[in-house]
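Asks: predicted model and sequence below, questions to follow.
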Amino acid sequence: MAKMDRKTILIVDDIVENIDLLQKLIIVSGHDIHTSCSGQQAIEISQKHQFDLMLIDVRMPEIDGFEAIRRIRESSLNKDTPVLFLVAKTDNYNISRAYTAGGVDIITKPFQAEELLARVNTHLTLQEQKLHLQELVDAKEQFINILAHDLNSPFTTILGFADLLANNLDSYSKEEVKKYLGLILNVSENTHALLNNLLSWVTLKQNRIGFNPQKVSLRSRVDECCLLMRNVASIKDINIAVEVDKRIVVHADVKMLDTILRNLLTNAIKFSTNSKCIKVSASIKQDNCEIIVSDSGIGMTEEMTRNLFKLAAKSVNGTNGETGTGFGLILCDEFVKKHGGTIRVESEPGKGSHFIFTMPCCSSGSAIRSIKTKMMSNYLYW
């Protein structure tokens, strides 16, 4: 069996000795354990933390396990978390009640170590498979929605302006023709970027995407991506400033790194107002390189940042009405994780956003020390 990712488990029992025993038996699997000695405390904990599995004793004073689960289910955070009820082996009445109360299984007391671990691991695996299946279903629905709307709408715009030019070319001035061609070019570039993201995402979900990390000059990739984004940025009179030391070398898949940078730059341009500046910077943090794409645009609320890298997140139009699907940021998240890195966003409404991601650094020790001591001071503007 493949090694299971680290999971979070809640154990609830009013007898401390039972909690201690369960912890000792389960913790060897490497999971994170939260404990509670009462139903009320379990309800409060479940409102703050999302769990992969809950083990709850049925017989507890004041609020028993069944009532605790009923209240926990009222909160969206753990409404679908599987529950294993802890029941005395001779308690036939509560054994039958456990399943009607929403439990997926029972664990009888006194505990048998092998049986306990087998049941816990089985239901953790089933839950993981269930979530993965739901993710695939959501992905399929999102894919169909994009084909039906987000790829159809741009072609309507392109065909509309192309038809105007084809049938009325002689009646338009040179400036008008240039304007319409610019609109066609802009929509075409955005549609092409969306299609590339969509194809990369589908390939990734089918586990068919190649991953070929190598030594890469970060500055060269940033410069290349900024050059590609120059036309899009110029429409809003936006400058892109680069502060990345030329000596920084990262261990990265070039195509994935370029996709991350392009999508973050596109996002920054989309949510910046005209004549603003975007900055790409980098610094060394231990053995990783931290890359930041910053803008001074409209920013986001805390709720928006929490859901930003989720498939279900709703895309918001840009400052010039630019549309999108949110797939670009989802790809960034997937590709950064593929490199063993992390990605996060810091933002406030009206104060812009800072997208921060890490890549493994493969610069020499002396170069890293030198870069840390004296970061490059000159900027390159695109």
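Replies: Done, it's in. Numbers count the residues shown, from 1 in each chain.

Asks: only C-alpha atoms from now on, for both contacts and neighbour counts.
Replies: Noted.

Asks: I'd like the distance between the nearest residue to Lys270 once chain neighbours are set aside and Lys279.
Replies: Distances taken as Cα to Cα, 6 or more residues apart in numbering place Gly318 nearest to Lys270, at 4.8 Å, with adjacent residues excluded. Going from Gly318 to Lys279 by Cα to Cα, to the nearest Å gives 18 Å.

Asks: in terms of neighbours, single out the busier of the two.
Replies: Just comparing Gly318 and Lys279: by other Cα atoms under 10 Å the higher neighbour count belongs to Lys279, 21 against 18.

Asks: OK, contacts around the more buried one?
Replies: Ile240, Ala241, Val242, Glu243, Ile292, Val293, Ser294, Asp295 (Cα atoms under 8 Å, 6 or more residues apart in numbering).

Asks: use this one as the comparison:
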Amino acid sequence: MVLVIDDQDANVRLVGQLLSRANYEVVPAMSGREGLELAVASAPDLVLLDMRMPGMTGFEVLEQLRDNPATRDIPVVFLTADNERDSLTRAFAAGAVDYITKPFVSEELLARVRTHLELKQSRDRLARVADERQQVADIVSHDLRNYFANVLFAADMLRDPDLPVETRLRLAESIRTSADSGVLFLQAFLDQQGQQAQGTAVQPLRAGELFEHIIELLQRQAQVKQIMLRIAPASEDIRVCGHRAGTIHVLQNMVSNALKYSPAGSEVSLQATHRGPHGRLSVLDRGPGISPRDRERLFQRYVRLSPQPTQGESSTGLGLALAKQRARTMGGDLWYDDRDGGGSMFTLELPLA
């Protein structure tokens, strides 16, 4: 969308007609004040701004655009009959990205508009990529701090010379579990980054084999709480398409959370089903479940949910926010349902192979 601000009706009509014929959406404004109001109400992709206007000059409009965080980054091109060097220097110093001198050549106007719109689109894409990477980095650093915090806490406890042998063994096991989980988490993140950089293709994956691998990874964590990890019958027959490392570590997160919130001596089930063109890999537990209030925030970053781990475990796996993001990059999704009879059921859905 291009916002054209000029107090001369003929100029606004001429520029609007040229841009409309080139398939640009045009919003006209006949004064600086009107242009500011329109820009704030719905930010345009580019502003064509007359330099000399009564009431509020183009320089005053540009100054207010730059002072408002909502409009600060909108590129502004001056349309002006003034080609004096001092005015142009002032325009660039004020934040204009370009200028076009009236009377203008239509081809020049269209070329400059196209160029600055393409530049803005490129900047917006780079900003989105940077934001996504920062979000991932925040999640990674947050989860790694959890592992280190658990290790440090257990190590400090072990300094007490009067601790019973059973407590020492439990703390040592906690250190080992946290260290193992941290290494697996870091490897998962590195695998994910490598796959994204190389554009790794999805591949057929057998659900039963994935489940067996997850049980092998987390068997020690389950044994500490005397929890049985069980693969439901018929899961062997389901095959899905995904990145192997990414799928394993999403499942690892799901099972780690189930173990963390399940009571000692209970059972966590892994089952594979299909619906339409998708396979569903589910993890079911008998923990406290997720309240309706927590469900709304379940996949958000840095959200503390009401249920507490049954033995004070730290956060494990990729983190639900990163796990859901990873599922979607593979053309799937991750969600939660209440389990019949009580407990939680998290489901990773991927296309069938």
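Replies: Structure received. Bear in mind the structure is a predicted one, so any value in this text is a computation, not a measurement.

Asks: widest-spaced pair of the contacts of Lys279 of structure 1?
Replies: Spanning the widest gap among the contacts of Lys279 of structure 1 are Glu243 and Asp295, at 13.8 Å by Cα to Cα.

Asks: ok, those two, which is more surrounded?
Replies: Asp295 (26 against 20).

Asks: what about the nearest residue to the more buried one once chain neighbours are set aside, helix or strand, and which?
Replies: Counting by Cα to Cα, 6+ apart, Ile278 is the residue found nearest to Asp295 of structure 1 once chain neighbours are left out, at 4.7 Å. Following DSSP states H and E, one finds Ile278 of structure 1 within strand 277-285.

Asks: so after that strand, what's the next helix or strand?
Replies: In N-to-C order, the element after strand 277-285 of structure 1 by DSSP H and E is strand 288-295.

Asks: and that following strand, what does it pack onto?
Replies: Packing partners of strand 288-295 of structure 1 (3 or more Cα pairs under 8 Å, 6 or more residues apart in numbering; DSSP states H and E): helix 254-270, strand 277-285, strand 353-360.

Asks: looking at the ones you listed, which is nearest to Asn212 of structure 1?
Replies: Using Cα to Cα, these put helix 254-270 closest to Asn212 of structure 1, at 7.9 Å.

Asks: next, the angle from the closest one to strand 288-295.
Replies: Orientation check (axes from the mean of the first three to the mean of the last three Cα atoms, to 10 degrees): helix 254-270 of structure 1 against strand 288-295 gives 30 degrees.

Asks: how much distance is there from helix 254-270 of structure 1 to the middle of the chain?
Replies: 15 Å (Cα atoms, centre = their mean, to the nearest Å).

Asks: average offset of that helix relative to structure 2?
Replies: Per the superposition on structure 2, helix 254-270 of structure 1 and its aligned residues are separated by 2.2 Å on average (mean Cα distance after the TM-score superposition for structure 1).

Asks: what's that helix packed up against?
Replies: helix 218-228, strand 288-295, helix 327-338.

Asks: make JSON lines out of these and add distance to Ile19 of structure 1.
Replies: Below are these laid out as JSON lines (distance: least, Cα to Cα, whole Å):
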{"stretch": "helix 218-228", "distance to Ile19 of structure 1": "50"}
{"stretch": "strand 288-295", "distance to Ile19 of structure 1": "40"}
{"stretch": "helix 327-338", "distance to Ile19 of structure 1": "35"}
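
Asks: quick one: terminal-to-terminal distance for stretch 226-236 of structure 1?
Replies: For stretch 226-236 of structure 1, the end-to-end distance is 15 Å (Cα to Cα).

Asks: follow-up on the earlier one: with respect to Lys338 of structure 1, which of the helices and strands packed on strand 288-295 of structure 1 lies nearest?
Replies: Closest among those, using Cα to Cα: helix 254-270, at 9.2 Å.

Asks: for Gln127 of structure 1, see how far away Gln134 of structure 1 is.
Replies: From Gln134 of structure 1 to Gln127 of structure 1 the distance is 11 Å (Cα to Cα).

Asks: more neighbours: the two, which one.
Replies: Gln127 (17 against 12).

Asks: any idea which element the more buried one lies in?
Replies: Counting by DSSP H and E, Gln127 of structure 1 is found in helix 113-145.

Asks: for the helix or strand following that helix, packing partners?
Replies: Scanning forward in sequence from helix 113-145 of structure 1 by DSSP H and E, the next helix or strand is helix 152-168. Where contact means 3+ Cα pairs under 8 Å, 6+ apart, helix 152-168 of structure 1 is packed against helix 174-205.

Asks: which residues does Val244 of structure 1 contact?
Replies: By Cα under 8 Å, 6+ apart, the contact set of Val244 of structure 1 is Leu218, Arg219, Val280, Ser281, Ala282, Ser283, Met376.

Asks: again, only using 6 Å
Replies: Residues in contact with Val244 of structure 1 (Cα atoms under 6 Å, 6 or more residues apart in numbering) are Arg219, Ser281, Ala282.

Asks: from what I can see the first one touches Glu243, true?
Replies: No: with contacts counted by Cα atoms under 6 Å, Arg219 of structure 1 stays clear of Glu243, the gap being 8.6 Å.
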